[in-house]
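>>> no letters, just coordinates:
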């Protein structure tokens, strides 16, 4: 069975349209509340097969201190709160076999929590990371304070309200007949190739971003573009917009700065890469949207 795209399943009811300024306080006083804890960038899990990222509220007493807290929403009748602690808060949990402190990417790759918890963890990590990086007002430079249960930061000095942001990224499988284009960055795992990707720029459509990024990275002109699917990517807070683009040209020209290689692959190549039997190349990891795009393409 193919593992689903990571981070896309989130069963929380967010209550965004009814944001109550007292929602966080109410959730923290609810004995049913579940806590998601991040020590810096690292989630603290209760170990198991699978484990869980949802802790009883009593876990807060094991933290030496904590920073921002966010009321994420409700899971059934159970409120869920995300808490940001300093990185050193992870140390006592690392020595306790009942817990695991693991980065979010590894949690998804290794299946350390149920799939539906990955979306909650992605939401928690993105929001807490935003708070960590936006403690001062971009308008006047004064300190800001968390508000609206963690879904806003307010500047008391100039009155500006700041809201969490998500950065859109196009990720595209470029195809031409019975072959597709993939590239390799130096940071990739050995032998792995993946779809090209890049950030949308202001005033740009998704389709034009696909065309621009493909030409900038590989020198390939692209015509028709169609949307396939999307994936929250909490590193730190992106939305990956998966597309298929039709190449108009064949000759690859890359400058070696973003990519160390780019090449065309046949459908047979891709099938072998997905099966792990290719003699020279590996597919992107199953949790990634790129893996889904190439799987869908070889089905056609």
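On my side now, so go ahead. Model, not experiment: these values are computed from the prediction.
>>> going forward, measure contacts and count neighbours with C-alpha atoms only.
Fine.
>>> in the stretch 151-300 of the chain, which spans are strands?
Ranges of strands in the stretch 151-300 of the chain, per DSSP state E, counting those that start in this stretch, are 152-155, 161-162, 167-176, 179-184, 196-199, 222-233, 238-247, 261-266.
>>> residue 205: which of those strands is closest?
strand 167-176 (10.1 Å; C-alpha to C-alpha).
>>> other SSEs contacting that closest one?
strand 179-184, strand 196-199, helix 206-218, strand 238-247, helix 289-299 (3 or more C-alpha pairs under 8 Å, 6 or more residues apart in numbering; DSSP states H and E).
>>> run through who's touching that strand.
180-182, 195-200, 206, 209-210, 222, 237-248, 290, 293-294 (C-alpha atoms under 8 Å, 6 or more residues apart in numbering).
>>> comparison target, given below:
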């Protein structure tokens, strides 16, 4: 999504050539180029190391399962956001984190960064008010239960396909 107005002064942006960048939105009042702005979020494939199961959650009155996810705060490292969001939403402490991939989600102007986050067990599990329901799924069950044709399913399936290729399934 291209910004239409300057985020500093509110003036309508024009388009102007910028060397090595091409056509970029430009504020004639501030005399500054204004690159598109968007939000950054993290989504996590949460794996219980003790049971080798994956956590899916339902939120906001929706009747489908998705991955735990949340926005990254300004100046926050992605890995910190992963651990923070899991702690806030589930009460669990992350023991290790692995980056998977990213995908821009145009409907909400969000760069979604996906990780696998491992927890030792679910002893600390205490969902907050953002979680309506949850369930731990086996690797075989989880594909069938995540919201189909969603960004969460894309991340999960890519992770599982890599896992299955690694063990020769």
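Great, that's in hand. Computed from a prediction, not measured in an experiment: that's the story for all the values here.
>>> quantify their similarity with the TM-score.
Overlay of the two chains. TM-score (TM-score structural alignment, normalised by the length of the second structure): 0.77; 157 aligned residues with a C-alpha RMSD of 2.5 Å.
>>> write a ChimeraX command that selects only the buried members of the contacts of strand 167-176 of the first structure.
To isolate the buried members of these in ChimeraX, using 16 or more other C-alpha atoms under 10 Å:
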select :180,181,182,195,196,197,198,199,200,206,209,210,222,237,238,239,240,241,242,243,244,245,246,247,290,293,294
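>>> on that earlier part again, closest one to residue 83 of the first structure among the helices and strands packed on strand 167-176 of the first structure?
That would be, of these and by C-alpha to C-alpha, strand 238-247, which comes in at 20.5 Å.
>>> quick one: the closest one to chain centroid distance?
When distances are taken as C-alpha atoms, centre = their mean, to the nearest Å, strand 238-247 of the first structure is centred 15 Å away from the chain's centroid.
>>> stretch 35-47 of the first structure now?
Using C-alpha atoms, centre = their mean, the offset of stretch 35-47 of the first structure from its chain centre is 16 Å.
>>> with stretch 48-65 of the second structure instead?
Stretch 48-65 of the second structure sits 15 Å away from the centroid of its parent chain (C-alpha atoms, centre = their mean).
>>> show me what residue 216 of the first structure lines up with in the second structure.
Correspondence of residue 216 of the first structure to the second structure, assessed by TM-score structural alignment: residue 88.
>>> what do we get in the first structure for residue 147 of the second structure?
Per TM-score structural alignment, residue 147 of the second structure is aligned with residue 284.
>>> cool, residue 42 of the second structure as well?
So residue 42 of the second structure corresponds to residue 170, using TM-score structural alignment.
>>> could you do residue 106 of the second structure as well?
For residue 106 of the second structure, the residue aligned by TM-score structural alignment is residue 234.
>>> isn't that match right next to residue 127, touching?
No. Counting by C-alpha atoms under 8 Å, no contact exists between residue 234 of the first structure and residue 127, whose distance comes to 9.1 Å.
>>> still on that earlier bit, distance to residue 143 of the first structure added to the strands of the stretch 151-300 of the first structure, as a markdown table?
A markdown table is the format used below for the strands of the stretch 151-300 of the first structure (distance: least, C-alpha to C-alpha, whole Å):
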| stretch | distance to residue 143 of the first structure |
| --- | --- |
| strand 152-155 | 7 |
| strand 161-162 | 12 |
| strand 167-176 | 24 |
| strand 179-184 | 41 |
| strand 196-199 | 29 |
| strand 222-233 | 28 |
| strand 238-247 | 25 |
| strand 261-266 | 45 |
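>>> relative to residue 132 of the first structure, which of these is closest?
Going by C-alpha to C-alpha, the one of these nearest residue 132 of the first structure is strand 152-155, 11.1 Å.
>>> outside of the closest one, which residues touch it?
By C-alpha under 8 Å, 6+ apart, strand 152-155 of the first structure touches 131, 136-137, 142-147, 160-164.
>>> again, only using 7 Å
137, 142-147, 160-164 (C-alpha atoms under 7 Å, 6 or more residues apart in numbering).
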